[in-house]
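Undergrad: Here is the input, now give the coordinates:
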Amino acid sequence: MALMVTLCAVWGLNQVAAKVANAGISPLLQAGLRSAGAAVLVGAWSAWRGVPLFAKDGTLAPGLLAGLMFAAEFGLIFKGLDFTTAARGVVFLYTAPFVVAIGMHVLVPAERLNRIQTGGLVAAFLGIVAAFGEALTLPADRQWIGDAMLLAAALLWGATTLVVRISPLGRAKAEKTLFYQLAVSAILLPVASVALGEQGLTDPTAMAWVSLAWQIAGVAFASYLAWFWLITRYPATRLSAFSFLTPLFGVLFGTVLLDEPFTWPLAAGLVLVGLGIRLVNTRT
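TA: Got it, this is the predicted structure:
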């Protein structure tokens, strides 16, 4: 639980870092560079620890599938935000834990949710809605396109977690699981950046490079490695419930670092998310 809260804080801070780096590095290219740099770090870490990344263990097919979904997820997120607001987008994106909960409920009987745990997921999602309620607006022209893309990204995020959990990847080392996703996305995301006509590097500042370095080492390498270690050892449904904290941490860091307002709806959201996590981790 302590590690998951820490990871959510890191992922929340990543939203601020990505926003800073966007000033000089196009979003999809930035995501691709992040994956490439983190893939190098994972490779070096694995070599140091003696973890074989290329041994035949039956993980190639699910690993490539997870990598494709990982790349598509980030492509949809960054492109979808061109059409819809960030507040609307985050609400749709954080429906991913429901995908995990429903999938694990169907596929793994041992991880089926009871009524109290289901109520916890609902409470946590209502917390997200409350926290971002003031920023939500009526759909504008073409806004539904962005909403649909963010919802599709949430489905991919949840599906990736399920693939890792129920396939041979669930028995593989966390380093190998992460390397598949980083390597595939490091190839596909820059290609997508060029295909979509992004400007690429547009005179990035020193702070933009620092933000990218933090995303590579702190987020895509260290935090994702810890995440994949966790989901091979603990119930995926309960872990996914903690992911509701990530956008709230994002708002908190935005308040402190970017002088964005802290409101009562956000406070209500924090209470509901805390209640939801408590209920999801209740066995009876």
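Undergrad: From here on, just use CA atoms for contacts and neighbour counts.
TA: Noted.
Undergrad: quick one: contacts of stretch 148-167?
TA: 59, 62, 66, 69-70, 72-74, 76-77, 79-81, 89-90, 92-100, 103-104, 169-170, 177, 231-232, 236 (C-alpha atoms under 8 Å, 6 or more residues apart in numbering).
Undergrad: Run the chain-centre distance for that stretch.
TA: Distance of stretch 148-167 from the chain centroid (C-alpha atoms, centre = their mean, to the nearest Å) equals 10 Å.
Undergrad: cool, and stretch 147-166?
TA: 10 Å.
Undergrad: Likewise for stretch 111-123?
TA: Distance of stretch 111-123 from its chain centroid, counting by C-alpha atoms, centre = their mean, is 21 Å.
Undergrad: ok, back up a step: among the contacts of stretch 148-167, which ones are buried?
TA: 59, 62, 66, 69-70, 72-74, 76-77, 79-81, 89-90, 92-100, 103-104, 169-170, 177, 231-232, 236 (16 or more other C-alpha atoms under 10 Å).
Undergrad: Helices - which of these land there?
TA: Members of these lying in helices (criterion: DSSP state H): 62, 66, 69-70, 72-74, 76-77, 79-80, 89-90, 92-93, 96-100, 103-104, 177, 231, 236.
Undergrad: you'd agree Q199 is up against G24?
TA: No - using C-alpha atoms under 8 Å, Q199 is not in contact with G24, being 9.5 Å away.
Undergrad: More neighbours: the two, which one.
TA: Taking other C-alpha atoms under 10 Å, Q199 and G24 do not tie; G24 has more neighbours (20 against 13).
Undergrad: I have a second one here; can you model it like the first so I can compare?
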Amino acid sequence: MSPTTSSRNTLVGLQFLGMGLIWGASFLFMKIALQEVTFGQVAWSRLVLGGLTLGLIVLARRPRVNGGPVLPREPLVWVHFFVIAISGCVVPHLLFAWAEQYVSSSLASIYNAVTPIMTALMATYAFRVERLVRGQVVGVLVGIFGVVIIIGPWQYSALTGDLWGQFACLGAGVCYGFTFGYTRRFLSGRPIAGSTFAFLNIGLAGAIMLVLTPVVAWNPVQLSWPIVASLLTLGALGTGLAYIWNINVLRAWGPTNASMVTYVTPVVGVVLGVLVLAETFSWHEPAGAVLVLVGILLTQKRLRLGLPARRVTSAVADPLP
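TA: As a prediction, the model looks like this:
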């Protein structure tokens, strides 16, 4: 391995670690910011600051694929990006920020780990761009059972804020799963540079938030330095620069290895929630989280049950693209 290759691999490894740390810490920063601003203002700040950060990066680099334009020219491509801006940014960011008014940052980070299972369901049954083998189907079922254990329905005799907060986190995971499936179906094969792809996604979401300012961010604010630092970190780093790192890791390591960040973010989120905010757990929350992790391992074929690798033919009628 040449020194250049070794340095490049080290840089990619640092970007992967930074991505996991920042995304894991984002749940803590949301909780801190909610002390002085509304959930709508948290989501608004994340997307507007993230879009500005990525816009400056694209403006400086002007990335092109095969000498093509920096930004896509087909109107249909912009429509697709508008869809994933709503489903992958606006709605889930609002849901997570709203949920953390009622649930701990640690629990929110655990629910974020449900995303790969939701992605498998959406990619297979909604968009038909993947197939699940039997072991993966078992993984999805184990993950769903884990979610039920995390919720702990036996604790509730009425619909409380805590329960609605958990449903909101789960809804955000569904949105992410839909977005990944939609992206795979309609956008993945298009010649768009990675940083441009991230900018169009986050930038359009930021533009939507600007339009929605009278609805989601109209309340007066009194900002302190901890709140400003939390919002800047959420936006410029977590919703901006980390997306570029994600693309670099994806290209260097491939989608399977890049997806291992799914295991890092909830660990970081839980550790920070416990250490910084003194958050506590009931027994069923970590137990359910372990089941979700096992479900993810099965769904991503990192753990196998020794079952025959027969495909579930009812999931997809046509060959994979």
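Undergrad: Just give me the longest helix of structure 2.
TA: As assigned by DSSP H, the longest helix anywhere in structure 2 is helix 3-33.
Undergrad: what packs against it?
TA: helix 105-112, helix 225-232, helix 242-253, helix 261-277 (3 or more C-alpha pairs under 8 Å, 6 or more residues apart in numbering; DSSP states H and E).
Undergrad: which one of the ones you listed lies closest to G55 of structure 2?
TA: When the helices and strands packed on helix 3-33 of structure 2 are compared by C-alpha to C-alpha, helix 242-253 sits nearest G55 of structure 2, at 11.6 Å.
Undergrad: Identify each buried residue in that closest one, please.
TA: Neighbour count says helix 242-253 of structure 2 has 242-250, 253 buried, by 16+ other C-alpha under 10 Å.
Undergrad: ok, now stretch 290-306 of structure 2?
TA: Neighbour counts using 16+ other C-alpha under 10 Å place 290-300, 304 of stretch 290-306 of structure 2 among the buried residues.
Undergrad: burial count for P255 of structure 2?
TA: If you count neighbours by other C-alpha under 10 Å, P255 of structure 2 ends up with 13.
Undergrad: quick one: it from E279 of structure 2, how far?
TA: Counting by C-alpha to C-alpha, to the nearest Å, the gap from P255 of structure 2 to E279 of structure 2 is 33 Å.
Undergrad: do A97 of structure 2 as well
TA: 17 Å.
Undergrad: neighbour-wise, which of the two wins?
TA: Set A97 of structure 2 next to E279 and count neighbours by other C-alpha under 10 Å: A97 wins out with 26 against 15.
Undergrad: count of neighbours near the equivalent of L223 of structure 2 over in structure 1?
TA: Alignment note (TM-score structural alignment): L223 of structure 2 maps to P204 of structure 1. Close neighbours of P204 of structure 1, defined as other C-alpha under 10 Å, add up to 16.
Undergrad: P204 of structure 1 is in contact with A23, isn't it?
TA: Yes - counting by C-alpha under 8 Å, P204 of structure 1 does reach A23; the two are 6.6 Å apart.
Undergrad: For V90 of structure 2, which non-adjacent residue is closest in space?
TA: A205 (5.9 Å; C-alpha to C-alpha, 6 or more residues apart in numbering).
Undergrad: What is the aligned counterpart of the one you found in structure 1?
TA: In structure 1, A205 of structure 2 lands on S185 (TM-score structural alignment).
Undergrad: Provide the secondary structure category for its match.
TA: helix (DSSP: H, G, I helix; E, B strand; the rest coil).
Undergrad: close enough to count as contact, it and G37?
TA: No - using C-alpha under 8 Å, S185 of structure 1 makes no contact with G37, being 11.3 Å away.
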